[in-house]
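Asks: below are the sequence and a predicted model; questions follow.
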Amino acid sequence: MEPAIMQGSPAFQAGFQQTYTEGYQAGFGMGYEEGLQFAYETQPG
């Protein structure tokens, strides 16, 4: 069975989406892959 953390709470999903979006937008200034890495490293939880 997959761990429940994969789904996350609504608050987690909202926080992740916000952080991912910010990281994605920042990616346009630092490079696409670096932006995705930034989003991954800064995700809540």
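Replies: Nice, I can see it. All of these numbers come straight from a predicted model, not from anything done at the bench.
Asks: can we go C-alpha only for contacts and neighbour counts from here?
Replies: Will do.
Asks: the protein: helices as residue ranges?
Replies: Along the chain, counting by DSSP state H, helices occupy 10-30, 32-41.
Asks: for those, give me CSV that also has mean neighbour count.
Replies: Formatted as CSV, the helices of the chain follow (neighbours: other C-alpha atoms under 10 Å):
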stretch, mean neighbour count
helix 10-30, 16
helix 32-41, 17
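Asks: also this one, for the comparison:
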Amino acid sequence: MELDLKNQYGFGHVSVFLILVNMTFRRLNVHLKRVHQYGILVLP
């Protein structure tokens, strides 16, 4: 049972991480589209 719970927690942790990564890539994608639209590249 402990192993099963650990696996579930592990997969849950990974899924949350993937969701955060996906959101970050979406924001970057929108930013890159704006940069392409205005023709201005702004680096942090």
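Replies: Perfect, I can see it now. Predicted model, so just to flag it, every value in this text is computed and none were measured.
Asks: so which residue is smack in the middle of the first structure?
Replies: The centroid of the first structure falls nearest to Tyr20 when counting by C-alpha atoms, centre = their mean (3.3 Å).
Asks: which residue sits closest to Glu22 of the first structure, ignoring its sequence neighbours?
Replies: For Glu22 of the first structure, ignoring the flanking residues on the chain, the nearest one in space by C-alpha to C-alpha, 6 or more residues apart in numbering is Ala39 at 7.3 Å.
Asks: the residue nearest to the centre of the first structure matches what in the second structure?
Replies: Matched across to the second structure, Tyr20 of the first structure falls on Leu28, judged by TM-score structural alignment.
Asks: quickly note the distance from that match to Leu5 of the second structure.
Replies: Counting by C-alpha to C-alpha, to the nearest Å, the separation of Leu28 of the second structure from Leu5 of the second structure is 35 Å.
Asks: what do you get for Pro44 of the second structure?
Replies: 41 Å.
Asks: same thing with Phe25 of the second structure?
Replies: 30 Å.
Asks: with Gly39 of the second structure instead?
Replies: Computed with C-alpha to C-alpha, the distance linking Gly39 of the second structure and Leu5 of the second structure is 50 Å.
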